[in-house]
Structures are given as structure tokens and as C-alpha cells.
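Chemist: Below: sequence and its predicted model.
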Amino acid sequence: MKVVVAMDSFKGCISSIDGSQAVALGIHDVWPEAEVDCIPLADGGEGTVEALVAATGGKYIPKSVTGPLGSPVEAVYGVLGDNHTAVIEVAAACGLPLVQLNERNPLLTTSYGVGELIADALSRGCRSMIIGLGGSATNDAGTGMLQALGFRFLDSHGQEAGRGGQSLAAIRSIELAGVNPELAKCRFHVACDVNNPFYGEHGAAYVFAPQKGAGPEMVQQLDLGMRSFADVVKSATGKDIQRIAGAGAAGGLGAAFSALLNAKLEPGIQLIASHAGLQRRIADADFVITGEGKLDEQTSMGKAPIGMAKLARQLGIPVLALGGSIPQDTTSLNEQGITSCFSITNGPMSLEEAMEKQVALNNLRLCASQLFRLIRAIR
């Protein structure tokens, strides 16, 4: 019996690694001789660095960088086991949790620290970059990140336009003379699971800026700035970033990577699967166990457990999904490759209790042991 356990994190509760290990313990409680291969899972958001570092035998690199409001923050990125691929979550340098609720203001927040992480990875010899978008506190179209890499954004007087979303409307030209020359040797693979355009009613400002602290007037100001900046980029590069699916991701960082760093925007789970060797590792498995804190409509729209299930279905492998909660109607999940879903909650409890780390780990272990007690009895 071989089981591959690839749990996504239970956000705010347990990591992918801890969750997968709890399931493995549950299986071994009733089937000690079973081969269990734990593969940390992520989709480009929280946990991506941890998942890929663990899967490839890589290492963590701590780095003090400029935070979203300009003060230093302690960030961590990863270098994979090949020693030339860096994996960076933009949220580590400009994530929403780094800004207090009453200080959130996408006119001011900058992605500068993301560029500092990239520059540090370049200095260590990395020429392949995996970037996880998502969770940013910014709406600066990635200009901060690019400034840290040597790009200059100039106003009508030839002066630096500044940082943050408020600077976008003032930018009239892009100066490339000081760009880090090592970028030309670098390949960027960007995990992006949204298709939002750069500006407009479905763009970065209107869809994502409100959760970053923007009111209606600020949203309009940011969107106008994005429109203006798109014109500047088209003039400088010939690229129409409004036509790039996902350009509006992470406050416009998707556009910055695509248009100015020649990155490829890819579905997160596909990118993770490729670098972690998921298809090879599940090829001879009897079962795949996956899941996350809440299995719901968002899961069925392409999050990590569904990506794992689709991969397993191609190989004819049954997939069991475990979650803190599951929907009353699991049809969409089943149709996309999940054989069956199970809630790990084993009795009435508050959300706060269910999200206590040890409670969740114990519930995962118990659920897995009960499932494999049944499987062992009928095999």
C-alpha cells in the first residue's frame, strides 16, 4: 500500500507540512507497514516557499527588506535544492498582514521589498525565479519592485515619480539605464490564479484595493493611475498590459512581471507540481489524500486540492479530500477528480476551537485512521 499525502495549509491554523504529517500518523496508526509519501502542497499563495523548499531539499534565506509602508520587515524566501532557483512569495515583503488595519492605504504602500528579495537572490547566483503572487497590500503596479531592480519612473519634469499607487498618474517615462544587468539572464515563472485585467471594473483597483484600505474615491484615483501607467508601458515596450490575463494580480504586479521582466504567468498548482515532481511521485500510489481548511466553491475553481485531484485522476488514482468543513453539495468537487470528501470535525465545536492547532492536527489524524481502518478491512 502506497499513499501520497499532499495537504494544502489550513490557513491561520496549520501548515501543509504539519497537516500532511498528521494524516500520515493516522494512516500508520492502523497500517504501520504502509508507505506514506508526504508532499507539501501550495498554489502560489501562502505556503509556496515552504512547500517547494521541503519538496526539493532547499534552504531558507532570511532578508531584511523595505516593508509596504517603508519600514524594514524581516522576510524569508527559499532557494531550491538545485541551488539556482529562488522561490519568493510577494506577501513576505508587501503582504497585507504587514500593515495594521488603520494604516492600510494603497496610495502609499509599495512593493519595493519584493525587488530587494529578487536582487538578493540574483546576488546568490539564482537565475530562475518562482514568484507566488497574492496577499499584497499594494496597488503600485509593481513599480516599487522594479525600482529596487534599477528601473526609474520619471514624471513630466524628468524627476522620480515616487512610490506607491499615488505615483502612477505622474509617471510619464521609464528609464532603463540602471536596470540590474543580471535580469537579462533570469527566467521568471509567476504563480497567478486570477485572470483580472490591469484596470477597469474587473481590474486591480476596483476588485482588490477595497480590502487593502481603499474607499470609493481612492479606488477611482488608483484606477486612473493604472490607466495612465498602462499607456506609458505601451509606449515604452509596445506591450498592452490591459490585454494580459492576470495583469491585475497583486495590485498590478502581474503586469510588471509580464511586461517588464518577461515573465510567464502560470496557474499556481501547475507550477508547484512541475517543480515538486508531483506526477512522478504519485504515479504508483494506491491513494492520494489532499485537502485544506475549507473545501468549498473556491476549491472547485482551481485551488491546490483540485489541481492535485486532476493530476491523480489522469493516472486513475482515487483521491480522498479532508477539510475542516465540506459543502453540502460536493458535486463540483467530485466532478473534478475528488473521489470523496470528509470533514475532520468530529463533534459540535466553535470555529475558534476547530482552528486551534492541536485540535485540528488531532482531528486530521483521527479521520485518517478511521478511513484507513475501513480501507484495510476491505482490501
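Modeler: Sure thing, it's come through. Note that the structure is predicted; figures quoted are calculated from it, not measured.
Chemist: going forward, measure contacts between C-alpha atoms and count neighbours the same way
Modeler: Fine.
Chemist: now the helices for the stretch 101-250 of the chain?
Modeler: Ranges of helices in the stretch 101-250 of the chain, per DSSP state H, counting those that start in this stretch, are 112-123, 143-148, 204-208, 216-237.
Chemist: Take this one as well and set it beside the first:
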Amino acid sequence: MRVVIAPDSFKGSISAPDCAAAIADGWRSVRPGDSLVLLPQADGGEGTLDAIEASTPDAVRRSAGMVTGPDGRPVPGVWLELPDGTAVVELAQMAGLALMAAPDPLGATTRGLGEVIVAALDVGATTLVIALGGSASTDGGAGALAVLGDRGAPVGGVTLLTDVTAPLLGPMGAAAVFGPQKGATPTDIAVLEERLRAFAAGFRTDPATPGVGAAGGTAFGFLAAWGARIEPGAAAIAALTDLTETIRDADILITGEGSFDDTSYTGKVVGHALRLAHENGTRMIVIAGRVATEPRLPDGRPVASISLASLAGSTEAALGDPTRWLTAAGVEAAQLEAWDSRNS
């Protein structure tokens, strides 16, 4: 059989490439004759560079040197060069919340993002893809745009990858919804809202456009200044990694994430994989750290699922050795398929 293994990272636990490799090891121990295709995925947040690099043989990871981190301290900047001249930049890598020494909702900046983009453009990148998840700041992308100055967008255009549809302003906007995750108090949120409102007033772009609230409004900044287009991250990365095409010839698709719940259907990797499986008539297995709700295809049919917490006996045990339990899940998935084949 042809088995495609395409998980997201298990956030804070294991990367998507390592997750896919562990599941594959388990599957091979039961069904060594199957053809396995490993296509790690992401939704535009942390791990996007890893997923695209692992699935693109001729991709090259480039250094931008030390750039400005979200709290002003220098951090290494990197970007991914694809064979067609596209530069992929992951905002979380140089301006992510995990890089903050302490929360600073009013001071965090996207300046480093602009510095990495400059490095990519200076060596001839013709198209730009910016993964927007995991931002530490709520500056509307102003920090990045200040670095870019009067530079124009690359000739191939700019694509913004995100899994949110938030507008820039208001109760469902960048400051109100995501500010608290970055340490913002109600008073801070009011300040950030006013800053974003003043920033937006300098452009003709409608701040109510769905998705422009992504990454603290960075999506708005690049849409307004460079005419960037916003795309759902999971779908775009599935296309970039050839998952969209590869699944057409697959017998089984295995995907996974740290926690499968109702939010998994809202722009995340596993939800998109469920849609792809449904469209292509591909059998599917979901592996997750925890399974809070039964995975289902868009037509309501249930999908087989495996919980690492159940295999390990607890969430803590699963988190303590994710490689071991993902390998065990790969074994169980292969045994499940063998049972289904004998009884079909």
C-alpha cells in the first residue's frame, strides 16, 4: 500500500518531521512492504520552515545573520529558499512569542521580520511567503515595514499564511482576541487598539477585511503596503509540500497534532487533511497527543484515531517521550489497517 504520513508538529513536544519519522518507524515494523511518503505539515505557525524544507528536496535554508528579536535582543534570522526563487519566512522564528524573555505587549516588535525579508530580497528572492503564526507583537507589522522602507514588493508577489480570520480592530480583532495571549491587560488592549486604529488610518485597506488581524495585525500591514494576499496556511502548505497532489494516489493518509478537538476543523492541519481525504476517497487515521472529540470527515463519517495519552497511560507520560509513543501509535495504526484489510 501507499501510505502518506503528514502530521503537524506536536507543539512544545516534537517537530512535524520528527513526528512523521517516528510514526513511519512504527508502521514499518508491522508492514515493511508498504510504500511510505513522509510529508510533514504546518498551518503557518511555528514549524512552517521545517515542514516545507523536509518536503522540498532542493530547498536551501539561508542565514540572515543576527536580527532584532521581538524584545530587542538579537536572534538568528533564517529563511528558506525554494528552487523557483520563492523565499519562505516564518515570523515565529525571529519575532515569536517564545523568544520573549518576559511578556511586553506594548513594546514587542516585528522589526526582525523586516530584516530577514531584506536579506532574502538582497540575494534575489522573486516571491515571498510569510508564515504569520506565533507573533509576540501587536504592532500591525509596523516594525517590519519600517525596516523595508520604500522597497517594493518582489515581482512574484507576497503570500501571507495564517489560520485565523480576525479583522484588525474591534472585539474580534488583533488586540482584543490575541493581546491577552501576549500578556496584555485590559488597559494595554485599549492602548494597542488605538495604536492599530491610528496605523490603519494611513492606508486605504479596510481594517475589517477577514484575516488582517493575524500576527498582531502584521497581515494588515503587508496587505496594505505591499498588496499581499492572505491564504489559509494549512491549505497553502499542503500545496507547497505536494500533499494535495500526493494524496490522490494514496491508500491511507495519517495525520496528527498535539490535541484534536473542535478547533481542529478551523483552519488547522488535521481539519484540512480530513477534507482532502474526503475529496479523494482516501482512508485516514488521526494520531494526536489527546483526542477530545471523535474525528469525522465533512460528511459526518467517523475516522479512526489514536491517542498518545491513552497509549502512554497519561498526558504527562506521552509528553515525556513523544518519539516512543508516536512510534507505538504507528505500530497500532498498521495493526489497525491489517485488521481492517482481513475483515473487509
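Modeler: Here it is on my side, so go on. In this text, all values refer to a predicted model and were calculated from it rather than measured experimentally.
Chemist: TM-score of the superposition?
Modeler: With the length set by TM-score structural alignment, normalised by the length of structure 2, the two chains reach a TM-score of 0.93; 341 aligned residues with a CA RMSD of 1.9 Å.
Chemist: quick revisit: can I get the helices of the stretch 101-250 of structure 1 in JSON lines with mean neighbour count and distance to Ile282 of structure 1?
Modeler: Converted to JSON lines, the helices of the stretch 101-250 of structure 1 look like this (neighbours: other CA atoms under 10 Å; distance: least, CA to CA, whole Å):
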{"stretch": "helix 112-123", "mean neighbour count": "23", "distance to Ile282 of structure 1": "31"}
{"stretch": "helix 143-148", "mean neighbour count": "26", "distance to Ile282 of structure 1": "37"}
{"stretch": "helix 204-208", "mean neighbour count": "26", "distance to Ile282 of structure 1": "36"}
{"stretch": "helix 216-237", "mean neighbour count": "19", "distance to Ile282 of structure 1": "43"}
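Chemist: Out of these, flag the one nearest Glu89 of structure 1.
Modeler: helix 112-123 (8.3 Å; CA to CA).
Chemist: what about the closest one, how far off from structure 2?
Modeler: Superposed on structure 2, helix 112-123 of structure 1 shows a mean distance of 0.7 Å to its aligned residues (mean CA distance after the TM-score superposition for structure 1).
Chemist: Could you tell me how far the residue nearest the centre of structure 1 is located from Glu353 of structure 1?
Modeler: Note on structure 1: the residue nearest the mean C-alpha position is Gly45, at 1.7 Å, using CA atoms, centre = their mean. According to CA to CA, to the nearest Å, Gly45 of structure 1 and Glu353 of structure 1 sit 25 Å apart.
Chemist: now Gln298 of structure 1
Modeler: For Gln298 of structure 1 relative to Glu353 of structure 1 (CA to CA), the value is 23 Å.
Chemist: And for Leu315 of structure 1?
Modeler: As judged by CA to CA, Leu315 of structure 1 and Glu353 of structure 1 stand 38 Å apart.
Chemist: repeat for Ala276 of structure 1
Modeler: Noted for Ala276 of structure 1: a distance of 33 Å to Glu353 of structure 1, by CA to CA.
Chemist: One more: Ala312 of structure 1?
Modeler: 33 Å.
Chemist: hmm, back to that, pick out whichever of Ala276 and Glu353 of structure 1 has more residues nearby.
Modeler: Ala276 (21 against 12; other CA atoms under 10 Å).
Chemist: picking that back up, indicate which one of the helices of the stretch 101-250 of structure 1 is closest to Ala184 of structure 1.
Modeler: Closest among the helices of the stretch 101-250 of structure 1, using CA to CA: helix 112-123, at 11.1 Å.
Chemist: how about Arg197 of structure 2, what does it touch?
Modeler: Leu169 (CA atoms under 8 Å, 6 or more residues apart in numbering).
Chemist: Structure 1: which residue goes with that one?
Modeler: Aligning on TM-score structural alignment places Arg197 of structure 2 opposite Arg227 in structure 1.
Chemist: State the distance from Phe260 of structure 2 to Leu161 of structure 2.
Modeler: 21 Å.
Chemist: Of these two, which one has the most company?
Modeler: Leu161 (28 against 23).
Chemist: ok, now which ones touch the more buried one?
Modeler: 43-44, 129-132, 230-233, 236.
Chemist: Now it: closest residue in space that isn't a chain neighbour?
Modeler: Gly233 (4.3 Å; CA to CA, 6 or more residues apart in numbering).
Chemist: burial count for that neighbour?
Modeler: 29.
Chemist: To which residue of structure 1 is it aligned?
Modeler: Using TM-score structural alignment, Gly233 of structure 2 lines up with Gly268 in structure 1.
Chemist: so its match touches Cys192, yeah?
Modeler: Yes - here Gly268 of structure 1 reaches Cys192: they are 5.7 Å apart, a contact under CA atoms under 8 Å.
Chemist: Overlap of the contact sets of the two?
Modeler: What both Gly268 of structure 1 and Cys192 touch, as defined by CA under 8 Å, 6+ apart, is the set 44, 132.
Chemist: Tell me how far Ser15 of structure 1 lies from Asp231 of structure 1.
Modeler: 42 Å.
Chemist: contacting residues for the residue lying closest to Glu35 of structure 1 once chain neighbours are set aside?
Modeler: Leaving aside its chain neighbours, Glu35 of structure 1 sits nearest to Lys2 (4.6 Å; criterion: CA to CA, 6+ apart). Neighbouring residues of Lys2 of structure 1 by CA under 8 Å, 6+ apart: 34-37, 284-287.
Chemist: Strands - which of these land there?
Modeler: The strands, defined by DSSP state E, take in 35-37, 287 from these.
Chemist: Spell out the residue ranges of the strands in the stretch 201-344 of structure 2.
Modeler: Counting by DSSP state E, counting those that start in this stretch, one finds strands in the stretch 201-344 of structure 2 at the ranges 229-232, 252-260, 283-291, 304-307.
Chemist: Let me have those in JSON lines, extended by distance to Met94 of structure 2.
Modeler: Output for those, formatted as JSON lines (distance: least, CA to CA, whole Å):
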{"stretch": "strand 229-232", "distance to Met94 of structure 2": "20"}
{"stretch": "strand 252-260", "distance to Met94 of structure 2": "23"}
{"stretch": "strand 283-291", "distance to Met94 of structure 2": "27"}
{"stretch": "strand 304-307", "distance to Met94 of structure 2": "32"}
